[in-house]
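*Asks:* need coordinates for the below:
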Amino acid sequence: MSDRRILIKNGFIISLDPGIGDLPRGDVLIHGDRIERVAPLIEDDGAEVVDAEGTIVIPGLIDTHLHMWQQPMRGLGADLWGMNDYISRVYPLRERFRAQDMFASTYTCAIEALGNGTTTALDFCHNVLTEDHAEEALRAHRLTGQRVVFGYGMVGYADRIERERDDRLAHVSRLHAELGDDPTALVRMGLAPGTLNFSTVKGMQIEVEHGRGLGLPMTIHQNDAGELYKIHDAGLLGPDLLPAHSNNASDHELALLARCGCSISFTTEGEFSGGRNMSVVGRADRAGVSPTLGVDGPSFVAVDMLSQLRFTFRIMHAVEAQHERAEGRWPLAHSPGIPFVTARRVLEYATVNAAKALGMERHIGSLTPGKQADLVLLRIDPYGIAAGDPANHVVLHSGVGDIDAVMVAGRFRKRDGRMVDVDVERLRALSGEIRSRLTS
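*Replies:* Take a look at the predicted model:
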């Protein structure tokens, strides 16, 4: 561990650690890559002092479902109307991606997300057309400074997967051996098994068991009704398998997920705009299934987790209000447990809940001594912090333009509103060349 010490002083600390709570004026001492202390006042003559006056200090945001390879296709999915549009108009463009395009796309998306406060992301890479495609995406991840779980995609190969599965799983094993088992490493291996609309229960079982044998975090797309029953019956549900979407999950399926210690990744903005059922987020939380949040596809959603927080809070409120009205409880009135969602709870979806879903709750997700120093400084000046719970300010009154600094593992990746050691012009050129070729 590095001996470098950084003292962040005079910020409004939202630690999300129950033992520390919120500190209206507090300090965070960082030693190397870890948080050493969080307290109202810390003195350390040997530390570099960073004045956080006029900012809120929060744990780094965690995106549990992001398809980074789609970054050059930003805007192509703006007017999508349902899944069929996506499958016919956007997803097929993956076949045009060369291996070197995976490097440029992944690097650019990761830097954009990092600058927008996402310190950790699960990159669901369902564009592993060749081994080189995966290698190039990982090469990008090694350079960004973002904390990443690389979800090696086994999906999208309905005509090839049966004959290629063994080779692909062998490649996963080799990559995992290269990256190692350190849970605090910035780049970790993961697996995205094929789900039942692309594969079979037997095929999925082979892939999940392989991932479990390696101790990998895993994630799946879960879009078809009744899938969770089948996956449970096959004995495949577990805390290491993170379903994404699950908008059609029944209450009984949610109970199965809770019993197995599962979380769900909700990509609220994309799901809502695609006309999907949004009651599942609140039903999952009430059932004991930890909700987490993701951006999903940059082709149709901005790589901006702060927006996802706001979308999720507002949509959950609207769904709950609609239910109250349907039950005849109108006009709205407070009663025990209603409304259920709070801004703080939604902030936890993208921090402590997400860390747990990735098997990293001991290392990230809160500003806790001993954990990795992943954090974000949000400017609140010139108007100051909003009234009420300070989490309300983060979720409802903050945007990416307010992000003053982003730190991962004790290193600033963004400082004073600017990315550190990033050639923005190069990023623009990398993404633009691929975009022009895809759309020509």
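*Asks:* alpha carbons only for contacts and neighbour counts from here, please
*Replies:* Will do.
*Asks:* residue boundaries of the helices in the stretch 201-350 of the chain?
*Replies:* 201-214, 227-233, 251-259, 268-273, 280-287, 305-326, 343-349 (DSSP state H, counting those that start in this stretch).
*Asks:* just put those in TSV and tack on mean neighbour count and distance to S105.
*Replies:* Formatted as TSV, these follow (neighbours: other Cα atoms under 10 Å; distance: least, Cα to Cα, whole Å):
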stretch	mean neighbour count	distance to S105
helix 201-214	17	26
helix 227-233	17	31
helix 251-259	19	34
helix 268-273	20	20
helix 280-287	20	30
helix 305-326	19	19
helix 343-349	23	27
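*Asks:* now render those as JSON lines, adding distance to I87.
*Replies:* Shown next, in JSON lines, are those (distance: least, Cα to Cα, whole Å):
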{"stretch": "helix 201-214", "distance to I87": "21"}
{"stretch": "helix 227-233", "distance to I87": "20"}
{"stretch": "helix 251-259", "distance to I87": "26"}
{"stretch": "helix 268-273", "distance to I87": "14"}
{"stretch": "helix 280-287", "distance to I87": "24"}
{"stretch": "helix 305-326", "distance to I87": "23"}
{"stretch": "helix 343-349", "distance to I87": "29"}
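*Asks:* the ones you listed: which one's closest to I20?
*Replies:* helix 343-349 (15.1 Å; Cα to Cα).
*Asks:* so what touches that closest one?
*Replies:* Helix 343-349 has contacts (Cα atoms under 8 Å, 6 or more residues apart in numbering) with 16, 290-293, 309, 312-313, 354, 389, 391-392, 395-396.
*Asks:* please provide the structure for the following sequence as well, for comparison with the first:
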Amino acid sequence: MSTRTLLRGGTVITSARAGEVLTDTDILIGADGNIEAIGRGLDAADATVIDVSGRIVHPGFVDTHRHTWQSVVRHVASDWSLTEYLAGLHTGLSKFFRPEDTYTGNYLGALEALDSGITTLVDWSHNLATPAHADAAVQALMDTGMRAVFAHGGGAQQWGALPSTNDHPADDARRVRDQYFSSDDQLVTMALALRGPQFVVPEVNTNDFRLAKDLDLRITMHVGDGYWGKSGPIRKLKDEGLLSDKITYVHCCTLGDDELDMIAESGGTASVSPDVEMQMGHGFPATGRLLKAGIRPTFSIDVCSSNGGDMYGTMRTAIGMQRALDNAPSVDTGEVLERIGLSVTEVVRFATIDGANAAGLGHRTGSLEVGKAADIVVLDGRSLALTPMNNPIGAVVYSAHPGLVRDIFVQGKQVKKDGVLVGVDIDALRKRAEASRDYIVGEMPEAKLDGSWHPELAKKG
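*Replies:* Take a look at the predicted model:
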């Protein structure tokens, strides 16, 4: 049996260079799971050939921040404010998750992401009440076969009264690093999900950063998220000498322009969660402000308990919001805009190579180039929404959706074939997810699943 695969004749969006689209192009996947060659009419007589002519082929998306464990209570927060989310889920339903529920949430949520074309996921795992919860979360990611970064975030108990005096659970983070991630050259790797200086006292923040340095791990943290984000967190980090190019700053909506400049100067990266930011009052997504500061934005789903979990929808929200913000001044002044500021080409790069760079994986994934991992998505060419094929990148941003994701490869292994995830028992997973949901919600009498539950109102009643 051949150990190489040839994708024949696709319309290839590479993300290697802005706007690069290669028509009628082959991709040869080597036995090691990396891309061996890209070109027309490649000769690979010993390879398994898959005809992708007339179909868009693009790099797997990179989600740079998702609380994956929440997938078993998806949409419970679709009408919630940030206050309701914190009360109802983060410090509410979260405490009823058993390790097996964490496993199910992570397995379901990660497969949801993979099924929709997200091949790399930064799992911001902040419901690790015990070491057993951490073990379950890690194992679930590994069992999906996707590329992931497990961002160890402790549990709700680490937050407490704000600003918190509780250190990040260092012993468990060290254990997880030693037990599962002794090598950084594997499909699932590790980072630290830290709370940031607006949520903890200075000594705790210093301790948490020291832990990340000791473990040689990247950091991902929330900043600029509504009111809390206006406390100057980046200035505090700079004053303490903690800014670096190993940090991804999530949201950034209410950071000052000077703080964005500080991030840019330090080489830091940013993650934008447009759907949740607009819903929960974080502020306007910072996409355009980040670009102006010289920072390449990336995209994240954030709380899948509230909004949908695919990158196509996220790209549309982000570009629509930023174009509206860019166009608003001309509406007031009557100035005629000759060109739109943010292009679809840029947006696709945010969702692919820029996301990979933010996750510390740009050398492995995020673009289709010889020598990189074959993390590849192939869309269904039969869709009328993509017919005729005039602008492939525009089609990906404005017309593609998870239902069009036909085939997916991660490190050269086909994990979705002809529209179906390979080796996944969907019916069994659905039953398991429903059982976890029923248990968790059943432990909180005021919780309801029909959309009528508002935690603050229930609390006052």
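*Asks:* between the helices of the stretch 201-350 of structure 1, which one is nearest to H176 of structure 1?
*Replies:* Comparing the helices of the stretch 201-350 of structure 1 against H176 of structure 1 with Cα to Cα, the closest turns out to be helix 201-214 (7.9 Å).
*Asks:* who's in contact with the closest one?
*Replies:* If you take Cα under 8 Å, 6+ apart as the criterion, helix 201-214 of structure 1 is touched by 162, 169, 173, 176, 190-191, 193-196, 217-218, 230-231, 234, 236, 240.
*Asks:* and it against structure 2, how far off on average?
*Replies:* Superposed on structure 2, helix 201-214 of structure 1 shows a mean distance of 1.8 Å to its aligned residues (mean Cα distance after the TM-score superposition for structure 1).
*Asks:* among the contacts of helix 343-349 of structure 1, which ones are in strands?
*Replies:* When DSSP state E defines the strands, the subset of the contacts of helix 343-349 of structure 1 inside them is S290, P291, T292, L293.
*Asks:* and the contacts of helix 201-214 of structure 1, which are buried?
*Replies:* 169, 173, 176, 190-191, 193-196, 217-218, 231, 236, 240 (16 or more other Cα atoms under 10 Å).
*Asks:* format those residues as TSV; extra columns: distance to I364 of structure 1.
*Replies:* TSV is the format used below for those (distance: Cα to Cα, whole Å):
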residue	distance to I364 of structure 1
L169	28
S173	25
H176	21
G190	17
L191	20
P193	25
G194	28
T195	29
L196	32
P217	15
M218	18
I231	29
L236	26
D240	17
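*Asks:* so who does the corresponding residue of structure 1 for L255 of structure 2 touch?
*Replies:* Alignment note (TM-score structural alignment): L255 of structure 2 maps to A249 of structure 1. By Cα under 8 Å, 6+ apart, the residues touching A249 of structure 1 are A225, G226, L228, V280.
*Asks:* picking up where we left off before, weed out the non-buried ones from the contacts of helix 343-349 of structure 1.
*Replies:* Going by neighbour count (16+ other Cα under 10 Å), the contacts of helix 343-349 of structure 1 have 16, 290-293, 309, 312-313, 354, 391-392, 395-396 buried.
*Asks:* among these, which pair sits farthest apart?
*Replies:* Pairwise distances across these (Cα to Cα) peak at 21.4 Å, for the pair S290 and L396.
*Asks:* contacting residues around the counterpart of L379 of structure 2 in structure 1?
*Replies:* Matched across to structure 1, L379 of structure 2 falls on L378, judged by TM-score structural alignment. L378 of structure 1 is in contact with T55, I56, V57, I58, V394, S398, D402, I403, D404, A405, counting by Cα under 8 Å, 6+ apart.
*Asks:* possible to save these as a markdown table with distance to E253 of structure 1 and neighbour count?
*Replies:* Supplementary listing: those in a markdown table, determined by distance: Cα to Cα, whole Å; neighbours: other Cα atoms under 10 Å:
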| residue | distance to E253 of structure 1 | neighbour count |
| --- | --- | --- |
| T55 | 42 | 24 |
| I56 | 38 | 27 |
| V57 | 37 | 29 |
| I58 | 33 | 27 |
| V394 | 32 | 25 |
| S398 | 35 | 17 |
| D402 | 39 | 17 |
| I403 | 38 | 23 |
| D404 | 42 | 23 |
| A405 | 40 | 25 |
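*Asks:* from those residues, pick the one nearest D423 of structure 1.
*Replies:* After measuring these against D423 of structure 1 - Cα to Cα - the closest member comes out as A405, at 17.3 Å.
*Asks:* G417 is in contact with that closest one, correct?
*Replies:* Yes - assessed by Cα atoms under 8 Å, A405 of structure 1 is found in contact with G417 at 6.1 Å.
*Asks:* using the three-state scheme, assign the one residue sitting closest to the centre of structure 2.
*Replies:* Nearest to the mean C-alpha position of structure 2, counting by Cα atoms, centre = their mean, stands D63 at 1.9 Å. Secondary structure assignment for D63 of structure 2 (DSSP: H, G, I helix; E, B strand; the rest coil): strand.
*Asks:* need the contact list for it.
*Replies:* With the criterion set at Cα under 8 Å, 6+ apart, D63 of structure 2 makes contact with I118, T120, L121, V122, T298, F299, S300, I301, M311, A351, G355.
*Asks:* gap between G10 of structure 2 and Y103 of structure 2?
*Replies:* 37 Å (Cα to Cα, to the nearest Å).
*Asks:* so the residue lying farthest from the centre of structure 2 versus L6 of structure 2, what's the distance?
*Replies:* For structure 2, the residue at maximal distance from the C-alpha centroid (Cα atoms, centre = their mean) is G334, at 38.2 Å. Applying Cα to Cα, the value for G334 of structure 2 to L6 of structure 2 is 53 Å.
*Asks:* for T68 of structure 2, same thing?
*Replies:* Per Cα to Cα, T68 of structure 2 is found 33 Å from L6 of structure 2.
*Asks:* grab the nearest non-local neighbour of A113 of structure 1.
*Replies:* Excluding the flanking residues, the one nearest A113 of structure 1 by Cα to Cα, 6 or more residues apart in numbering is V303, at 5.7 Å.
*Asks:* counterpart of that neighbour over in structure 2?
*Replies:* Here V303 of structure 1 is matched to G309 in structure 2, going by TM-score structural alignment.
*Asks:* number of nearby residues for its match?
*Replies:* As a burial measure, G309 of structure 2 scores 27 neighbours (other Cα atoms under 10 Å).
*Asks:* list the contacts for it?
*Replies:* G309 of structure 2 neighbours (Cα under 8 Å, 6+ apart): E112, A113, I301.
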